[in-house]
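# My questions concern the predicted model and sequence given below.
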Amino acid sequence: MAYLRSDAGRLALAEVSRHRLTDATLVSDIAAARTLFGDRTGVLVETVKLRRKASAKFADASGWLFTDDALQQATAAPVAEHRARRLAGATVHDATCSIGAELAALRNWAGFLLGSDIDPVRLAMARHNLGGSVPLCRADALRPITVDAVVVVDPARRTGSRRRFDPRSYLPPLDDLLEVLRDRHHVVKCAPGIDFAVLEQLGFDGEIEVTSLSGSVREACLWSRGLSDGGVRRRATLLDTGEQLTDTEADGCAVAPAGRWIIDPDGAVVRSGLVRHYAARHGLWQLDPDIAYLSGDRLPPGVRGFEVMEQLAFGERQLRQALSARDAGAVEILVRGVDVDPDVLRSRLRLRGSAQVTVVIARLGSGVASRATAFICRPSR
C-alpha cells in the first residue's frame, strides 16, 4: 500500500499502464514489467487492471486504489450522486465507507460527513482516494460511534465471486444492522433482487427505492421512515431518464388487447412493483394483469417501444413462417410468462433475412384459457 502511494509507485503504475494487459498480451506484458519491477509487478498489474475496470463506475478512477471485492461492490458514481442529493445538508456517517466511493459523492452534498470502516486496508485506500477531504476512522458498523447523524451502510453481499442472497448473511447481517439502527435515521444499500417479504419480516417499515442506470437495475436502497416523503413505501428511480415513481401515485389502468405499441417497463419499475402506477401516469394499459408488458397508442418520452406489426398464437413453426415472410434476420426476443430461452429459440428459427424485428412473447389470460402469444414488432430504436 505504501509503495503504491509513493512517488516511485506512481511512476511504476504509469509505466505499467502503457501495456495493453489483454488476455492475448497479459503473459508478455507481465514478463516485460517484471524486468523493471520484480516482485512488485503483480500488485502493479492488478491495480492498473482494476482502474480500467473502474471506468464503468467512475468518471475518473486513474488515481484510485482498489481491491477487486471492493470495486465489485462500489456504487456507480451516478447512483451514489443521486443518493447524496437526497441527503443534501444532513450530517452523514458512512459506517462502511470501504474505499470511499459513497463518500466521494456525499462530500459534495452533506452538511458534515464522517467515514468509518472495520477493514484497515480499505480505510487506507479511502484516505488515499479522497485525498484527506473527509475525516475517517476505524470502527464496527454494529457499534455506532455517532449520535445524531444519518447512518449510511453498504453491507458486503459477496464472498469472493459468490453472492450472498439471504440478507441475514450480509456482512454485517442486515437483521443485526436494522436492529442497531432502529431508532436512527438510516440508509442501507441492498442487492436489487432482495426479497421485500423478508424485509417486512425483519421489521423494516420505511421506503424501498429501486434504482436503475444504463438499462439495468443497480440496487435496492432502504430509507428509514423519517427520511422518506409523505408515506412513500416504494420508489422507482430511473437515472437514464430522470423519472421517479412512487406507490403514493394513482395505479388505475385497464387490461386490454395490444394497441400500436408494446412497452417493456424499466427494470426499476417492475422490481419495485409499480407497473400499474407507471401505466396510469403515461396513459398505458396492461396486456395481462399478471404480466409486466404494457401497451399504448403512443410512447412515453424517451422510452424505447415496439410497434406491433402482427400478432399470432406462439409456436415455433408459425413464428418462423411469419418472420420469413417479413424477411427477418436479426431478431430480438423478449419473453414473460412463457418457458422459452430466447437464445435457443433464435437459433432454432434459422432466419436468413435482412430486416431487424423484435418478437415479444407473453402468456395472456389465466387458467385453461391462457395462451402463449407472439407479437412481431418494429423497435422504435
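That came through, no problem. Numbering: from 1, shown residues only.
# all contacts plus neighbour counts: C-alpha atoms, from now on.
Will do.
# in the stretch 101-250 of the chain, which spans are strands?
112-117, 136-138, 150-153, 158-159, 162-163, 186-190, 207-213, 216-223, 234-238, 243-246 (DSSP state E, counting those that start in this stretch).
# Can you report how many residues lie near residue 57?
17 (other CA atoms under 10 Å).
# can you pull the contacts of it?
75-77 (CA atoms under 8 Å, 6 or more residues apart in numbering).
# In three-state terms, label it for me.
Three-state assignment for residue 57 (DSSP: H, G, I helix; E, B strand; the rest coil): coil.
# How much space separates it from residue 237?
From residue 57 across to residue 237, the span is 18 Å (CA to CA, to the nearest Å).
# And here is the other one:
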Amino acid sequence: MSYPFALADVAFLRSAEGEQALAECATLPLTDATRVADVAAARRLVGEKSSAVLETVLLRRRSGSKLDGAQRWLLTGDALQQASPSLVARHRAQRLAGRDVHDVTCSIGADLAELARVARRCVGSDLDEVRLAMARHNCPGVALVRADALRPVTRDTVVIADPARRDAGGRRRWRPEDYQPPLDDLAGVYAGRDLAIKCAPGIDYTALGWAGEVEVVSLDGQVREACLWAGSVATAARRATVLRADGTQWTITDREPDDAGVAGPGEWIIDPDGAVVRAGLVRHYGARHGLWQLDERIAYLTGDRPPPGIRAFRVLEHGSYQEKSLRALLRRHEVGRLEILVRGLDVDPDALRRRLKPRGPSEATVVLTRIGRSPHAFLCRAERSG
C-alpha cells in the first residue's frame, strides 16, 4: 500500500531540511535485506518524517526510466502509476505547441511539465490538494488552481484530461463510464472545445461518437496509452504513434492508402508494432512498406523486404502446423532456444514450448497463425533490419 502523503509532508519535502534529508536517504541501499537498518537510519535522521522521505526516495528510483529528471520529483505511488512517460507526454505536448492549454486533471504534473515547454500559456488544476502541492514543486512557474474537472474555470483553451483508470482497490476500470470523471461527462462539459483525453488502449472507442481521432501510442515496443482528440486538434480518425527512447519516432494514420492486399508468404514475416495493430492500421502500414497480409483477418504481414529499423523474421521453412511435424522440424534444425509467436490460433506458447522440449545449439522463432481456415507454422530467424 502506498504511503498516504499529507500537505505537511509535501511542505517538509520542499523545505531545505527536507531536501537534505532526501539527499542523505538517497544513499541508503533500500533493499529487502537492508530494510530494518535503512528505516532505523532514516528515523535517526528525520524522525517522524522518515516514512515520507523513504517513500519519496523509493518512488524516485522507480520513476527513473519513466520521468525525465526523476530525482527532483515529488510524487505518490498512484500518481506515478498513471503518469505518462515523459517521452509520451512530450509527443502529445508537441501537438499543442503554441496553444493555450488547460490540464484539468494535472495530478503531480507529468503532462504539465512537458506542456509548459511548448504551450503559449498553460494552466493545471486538480481536486487533490496534495498532488497540486507536488505539482507546484514539479512544475515551477505554472499557474495551478484547485478545481473540479467537470466545472470549467478557463475559456478558449485546449483541454487535456487524464481520468482515473483504477478503482480504490487498484483494479483497472475498462468501461468509459467508470472512469473518474467518466469520458462522456468530460466530453459533454467541454463540448465545442478542443479536447484531448487520455485513456487505456483497450477500451471500446466506437461508442464514443464525440472522439474525432483515436491515437494509440507505443514506447519501445510497448503500447502505453491512447488519446482521444476532439475539435480542431483531431486531424485523422485513427493514428498510431511509435516512440523509442533513442529519439526516433514515426506516425501513421488512416488517411494513408490501405491497399496492402493478401497473398502467400514472402521472405519475411513482420509483426507490426502494437500501436499499429490497436489502431487498426495494419493494412496502411503494409501499403506504406510494400508488404501484404497472409490472411485479411490476421495482423501478421509478409514481404520480401522488411521496413528499416525493426525486428523481423526471415522465413526458413513453412507449412501446415502440426505439433508432431514441428517437433521434427526443430530437431532437424537443432533448435534449443525457441521463441513462439501466435496470432489467430488457440495456442499457449509456454505450454507448447514445454511439450516440444527443444534441444540444440541453435536459436529460432516459430510463428504460428491461421491462413484461411488452416493453421500454419513458420520457422524463422529473427533479425534487426537495416
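Nice, I can see it. Everything numeric here is computed off the predicted structure, so don't read it as measured data.
# Report the TM-score for the pair.
TM-score of the superposed chains, computed with TM-score structural alignment, normalised by the length of structure 1, equals 0.94; 371 aligned residues with a CA RMSD of 1.3 Å.
# would you list the strands of the stretch 101-250 of structure 1 in CSV and tack on mean neighbour count and distance to residue 291 of structure 1?
Formatted as CSV, the strands of the stretch 101-250 of structure 1 follow (neighbours: other CA atoms under 10 Å; distance: least, CA to CA, whole Å):
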stretch, mean neighbour count, distance to residue 291 of structure 1
strand 112-117, 22, 43
strand 136-138, 18, 48
strand 150-153, 23, 34
strand 158-159, 14, 31
strand 162-163, 10, 28
strand 186-190, 22, 25
strand 207-213, 25, 19
strand 216-223, 22, 19
strand 234-238, 25, 18
strand 243-246, 17, 19
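# Include distance to residue 270 of structure 1 when you put those strands into a markdown table, please.
Listed next are these as a markdown table, based on distance: least, CA to CA, whole Å:
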| stretch | distance to residue 270 of structure 1 |
| --- | --- |
| strand 112-117 | 33 |
| strand 136-138 | 38 |
| strand 150-153 | 25 |
| strand 158-159 | 24 |
| strand 162-163 | 22 |
| strand 186-190 | 17 |
| strand 207-213 | 9 |
| strand 216-223 | 10 |
| strand 234-238 | 9 |
| strand 243-246 | 11 |
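# can you give me the strands in the stretch 251-386 of structure 2?
Counting by DSSP E, counting those that start in this stretch, the stretch 251-386 of structure 2 has strands at residues 268-270, 292-293, 301-303, 311-320, 335-343, 362-371, 374-384.
# Could you identify which of the ones you listed is most buried?
strand 292-293 (a mean of 27; mean count of other CA atoms under 10 Å).
# average distance between it and structure 1?
Comparison of strand 292-293 of structure 2 with structure 1 after fitting gives an average deviation of 0.2 Å (mean CA distance after the TM-score superposition for structure 1).
# and the alignment partner in structure 1 of residue 113 of structure 2, how many neighbours?
Residue pairing (TM-score structural alignment): residue 113 of structure 2 is matched to residue 104 of structure 1. The tally of other residues near residue 104 of structure 1 (other CA under 10 Å) stands at 20.
# Residue 13 of structure 2 -> structure 1?
Checking TM-score structural alignment: residue 13 of structure 2 goes with residue 4.
# With adjacent residues omitted, what lies nearest to its match?
Using CA to CA, 6 or more residues apart in numbering and skipping residues adjacent in sequence, the residue nearest residue 4 of structure 1 is residue 10, 6.2 Å away.
# Which helix or which strand is home to the one you found?
helix 7-16 (DSSP states H and E).
# Pull out the buried positions in that helix.
9, 12-13, 16 (16 or more other CA atoms under 10 Å).
# Stretch 119-127 of structure 1 now?
122-127.
# okay, and it goes to which residues in structure 2?
Going by TM-score structural alignment: stretch 119-127 of structure 1 matches residues 128-136.
# next one: that stretch to chain centre, how far?
24 Å (CA atoms, centre = their mean, to the nearest Å).
# so what corresponds to residue 353 of structure 2 in structure 1?
Under TM-score structural alignment, residue 353 of structure 2 pairs with residue 346 in structure 1.
# how much space is there between the nearest residue to its match once chain neighbours are set aside and residue 195 of structure 1?
Once flanking residues are discounted, residue 346 of structure 1 sits nearest to residue 331: 7.1 Å by CA to CA, 6+ apart. From residue 331 of structure 1 across to residue 195 of structure 1, the span is 33 Å (CA to CA).
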